[in-house]
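S.K.: Return atomic coordinates for the entry below.
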Amino acid sequence: MAAHLIVLLLLGVLKGLHSITTVSKVSVEAGKSISIPCLYESQYINHVKYLCEGYDWKFCRYAVKTNKPDPSGKYVISDDKKEQIFTVTINQVTNQNTDYWCVVEINNGPDCGQYFKLSVISDTRRLPVDHQRITGYIGESITIRCHHSNSGEMKWCRLDRNCVTGSPGSIDGITVSTHMRDPNVFTVTMSGLKSNDSGWYWCAKGDIQIPVYLNVTEKPITMKQLSEWNNSTVEENEEPRASYDTKILIIPLSVLILILIGVFIWFILSHKKRKVELSATAMTGEDITYSEVGLEKNSSPRVDKEVIYSEIKPKIQSSTKSLFAECDVELTYSSVVEKQRIKWDEGKDTEVSEH
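M.R.: Below you'll find the model as predicted:
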């Protein structure tokens, strides 16, 4: 039986030599799912790929093809032509189905296939990794814990690339450190992740392997980080915004102050001018007396009156005290002569003078 298995493995290796690369033996929990990556060469990019179920290559049967999905949903296949990897997923794993082949269909020739075996277990503590698909963030580090229960060398490898067995090491330029501080746990840390570090890796202990897909992406912003960022932005912008508002108010306030100052100056000047005028009037020191001349009328004759007014001049006696001292004013009145021309019935004019 062992010899027959070796022959099959050799046959699979020969058939898949430089054509398909995959893991050889994978541990999986009963009833769970497992994804297996199958790397192929560039000349097979446009070829049909499929999963073949069975121990014997000659008698294995098609489980699922890239051009023919499995209607039951037990098998799923996808082809990443950019990375040249097709991935098969087996759901609800059982002990009855443990032998499979990754196959590339060759037109007008024998197909190329690579054999792998599932080791179905019921003890979850023997599972090689906690999660088969993990996510890392650009510029950060990620740690993978590989559990083991059998003997053999521990390895961390990238599919169809180099492996790291000690610490420190590197894969495609990325730093990889490994240690075994905890019993039966092989810890792998990858530092300084880059976007092109995304891909399939596998953790191995002896002949047991488990594929792990690492997806490296930008770290999403959490609500807490967004809130902290908003708070810091508000604090940074708070002082400039207050300064900006103050500058807006300075212009109208300055105009208003200038207007008030102008009104105040105008009011003061007007008040002073009025005081000067009143003061100038008071400084003349003259008392002016107006006389009213009345005319006594006679009812019988009609009189044409000619009134002569005399000019009234104040006689000012200067005082020796000061130019602006009080003055004693003596008023001299002249007689007022009223000439009346009376018309009599005879048509003669008579001039009458009164003193």
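S.K.: rest of the way, CA atoms for contacts and neighbours
M.R.: Will do.
S.K.: How far does stretch 28-42 stretch from one end to the other?
M.R.: 30 Å (C-alpha to C-alpha, to the nearest Å).
S.K.: tell me which residues of that stretch are tucked away?
M.R.: Val28, Glu29, Ala30, Ser33, Ile34, Ser35, Ile36, Pro37, Cys38, Leu39, Tyr40 (16 or more other C-alpha atoms under 10 Å).
S.K.: And the contacts of it?
M.R.: 18-23, 84-95, 102, 118-124, 127, 159-160, 200, 211 (C-alpha atoms under 8 Å, 6 or more residues apart in numbering).
S.K.: are any of those buried, and which?
M.R.: Buried among these (16+ other C-alpha under 10 Å): 19-23, 85-91, 93-94, 102, 118-121, 127, 159, 200, 211.
S.K.: Now do the contacts for Lys15.
M.R.: Applying C-alpha under 8 Å, 6+ apart to Lys15 gives the contacts Asp111, Cys112, Gly113, Gln114.
S.K.: Another sequence for comparison is provided below:
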Amino acid sequence: MAAQPKTKILYISLGFWLIIGVESYDAWTNQVLTVQTGGSVTIPCHYDKKYTQQKKYWFLDIVETYTNISEENMSIIDHPDQSLFTVTMRNLQDEDTGDYHCIVDNEGIMRSTYEVYIKVQSAPNVSVVSSSVSGHEGGGISVQCLYSSGCQNKVKQWCRYKDQSCYTLGRTDTSQNSSVQISDDDGRRSFTVLMTGLRRTDSGWYFCSTGGVMSPVHITVTEAEPDKEKDTDNEFLTVWLRVSAALLLLLILISVFIWRQRRRPKQDEHQTRERKSSKTTDTDPVNDIIYYSTIDHDPGSEAMKSPAGGAINSIIYSTVAPH
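M.R.: Below you'll find the predicted structure:
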């Protein structure tokens, strides 16, 4: 839901300054920004591109502050490429409560581009867990918005400063690829904003809102990290190759084990047969026959004499080997 811009003419005399032509939006009138005592807040002040080279100011009542300053409790920085300047207030106290204006100097005529009432509280009606959230293109981010018990039954919204578009509970498409989903965390006095399918154009300032009270959040969407994704893919490929190699080696070892187990009975049977055959061959009386014969001296014949002249009675052992 985007409100149509409307210009209302105001004449605010601040010393010798005259502020006219306050550019506002019907849906943005009487906006209240709550901040915890001692805390800090950054307010984006958008302006038309035609004011890029003009001086910018931040007003509280009759206090004037020029852009591009940095003090202990205050800094104002212009961002011409974004057509906005940001005001950061630190260590806020009760006396800092009041109406503030974003002012551009249009050829000596001070024009208010945005006005907000900042209320410093010990327990803010609306706040955020983190006022700066970043994500990658195509990814998602989550923002948690906190609210007081008095806002329990009020409408919860997530709005964008730049085009004043607001989204309520549920899911709403914000672009071709990105979407916004808001869910109320019943019982915890908070609601969560989930933006998915982020695009670079989703970068910018948003705010959580309920019951006309808001708290700003800056979203930064950066390019996806191709090198990191490539490294992740390479790491996955390396792990996959190692696992595949290990599985292949295991499969080979299992196959070799099974093959050897199946082959072993045949080898054992063959070796058994060889041992039996060898044993049979060694003890076969037909193959190796030992004959023992005794030749006695025949008394009727001439006895064999030894060189000493004595008779020799001889026993001769002979072995007949197979041919």
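S.K.: Could you get me the TM-score between them?
M.R.: Scored by TM-score structural alignment, normalised by the length of structure 2, the superposition of the two chains gives a TM-score of 0.59; 222 aligned residues with a C-alpha RMSD of 3.6 Å.
S.K.: thinking again about what came up before, looking at structure 2, which of the contacts of Lys15 of structure 1 hold up?
M.R.: Counting by both residues aligned by TM-score structural alignment, their matches' C-alpha atoms under 8 Å, structure 2 reproduces these contacts from these: Asp111, Cys112.
S.K.: Max pairwise distance over the contacts of Lys15 of structure 1: which two?
M.R.: Within these, Asp111 and Gln114 form the most distant pair, 10.3 Å apart (C-alpha to C-alpha).
S.K.: Between those two, which has more neighbouring residues?
M.R.: Set side by side, Asp111 of structure 1 and Gln114 show more neighbours around Gln114, with 29 against 13, by other C-alpha atoms under 10 Å.
S.K.: Report the contact partners of that one.
M.R.: Gly12, Val13, Lys15, Gly16, Ile20, Thr21, Thr22, Trp101, Cys102, Val103.
S.K.: try 7 Å
M.R.: Counting by C-alpha atoms under 7 Å, 6 or more residues apart in numbering, Gln114 of structure 1 touches Gly12, Val13, Gly16, Ile20, Thr21, Trp101, Cys102, Val103.
S.K.: so which helix or strand takes in it?
M.R.: Gln114 of structure 1 belongs to strand 112-121 when elements are defined using DSSP states H and E.
S.K.: post-alignment, that strand versus structure 2, mean distance?
M.R.: Average distance, strand 112-121 of structure 1 versus aligned residues of structure 2 after superposition (mean C-alpha distance after the TM-score superposition for structure 1): 2.3 Å.
S.K.: how far does that strand sit from the chain's center?
M.R.: 51 Å (C-alpha atoms, centre = their mean, to the nearest Å).
S.K.: Stretch 64-73 of structure 2 too?
M.R.: 38 Å.
S.K.: Pretty sure Val76 of structure 1 sits against Thr89.
M.R.: Yes - the criterion here is C-alpha atoms under 7 Å, and Val76 of structure 1 meets it with Thr89 at 5.1 Å.
S.K.: Provide the aligned range in structure 2 for stretch 278-298 of structure 1.
M.R.: When structure 2 is aligned by TM-score structural alignment, stretch 278-298 of structure 1 has no counterpart there.
S.K.: hang on, the earlier thing: point out the ones among the contacts of Gln114 of structure 1 that are inside strands.
M.R.: Mapping these onto strands (DSSP state E) picks out Ile20, Thr21, Trp101, Cys102, Val103.
S.K.: With distance to Glu354 of structure 1 as extra columns, can I get the residues you listed in JSON lines?
M.R.: Converted to JSON lines, those look like this (distance: C-alpha to C-alpha, whole Å):
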{"residue": "Ile20", "distance to Glu354 of structure 1": "158"}
{"residue": "Thr21", "distance to Glu354 of structure 1": "157"}
{"residue": "Trp101", "distance to Glu354 of structure 1": "161"}
{"residue": "Cys102", "distance to Glu354 of structure 1": "158"}
{"residue": "Val103", "distance to Glu354 of structure 1": "159"}
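S.K.: Looking at the residues you listed, which one is closest to Ile171 of structure 1?
M.R.: Using C-alpha to C-alpha, these come closest to Ile171 of structure 1 at Thr21, 17.9 Å.
S.K.: Going by residue numbers, what spans are strands in the stretch 201-350 of structure 1?
M.R.: According to DSSP state E, counting those that start in this stretch, the stretch 201-350 of structure 1 carries its strands in the segments 208-217, 302-307, 314-317, 328-331, 338-343, 349-354.
S.K.: nearest to Ala2 of structure 1, of those strands?
M.R.: That would be, of the strands of the stretch 201-350 of structure 1 and by C-alpha to C-alpha, strand 208-217, which comes in at 17.3 Å.
S.K.: so that closest one corresponds to what in structure 2?
M.R.: Strand 208-217 of structure 1 maps onto residues 213-222 of structure 2, going by TM-score structural alignment.
S.K.: what's the average distance of that stretch to structure 1?
M.R.: Mean for stretch 213-222 of structure 2 is 0.8 Å (mean C-alpha distance after the TM-score superposition for structure 1).
S.K.: neighbouring contacts of that stretch?
M.R.: Contacts of stretch 213-222 of structure 2 (C-alpha under 7 Å, 6+ apart): 31-34, 126-128, 131-137, 198-200, 202-209.
S.K.: now swap in stretch 168-185 of structure 2 and tell me
M.R.: Applying C-alpha under 7 Å, 6+ apart, the contact partners of stretch 168-185 of structure 2 are 156-158, 190-199.
S.K.: ok, and for that stretch, which residues are buried?
M.R.: Thr168, Leu169, Thr174, Ser178, Ser179, Val180, Gln181, Ile182, Ser183, Asp184.
S.K.: which one among these gets closest to Trp240 of structure 2?
M.R.: The closest of those, once distances to Trp240 of structure 2 are taken by C-alpha to C-alpha, is Ser178, at 33.0 Å.
S.K.: Spit out the contact partners of the closest residue to the closest one other than its chain neighbours.
M.R.: Nearest in space to Ser178 of structure 2, with sequence neighbours left out and distances taken as C-alpha to C-alpha, 6 or more residues apart in numbering, is Gly197 at 4.1 Å. When the contact criterion is C-alpha under 7 Å, 6+ apart, the partners of Gly197 of structure 2 are Gly138, Gly139, Gly140, Asn177, Ser178, Ser179.
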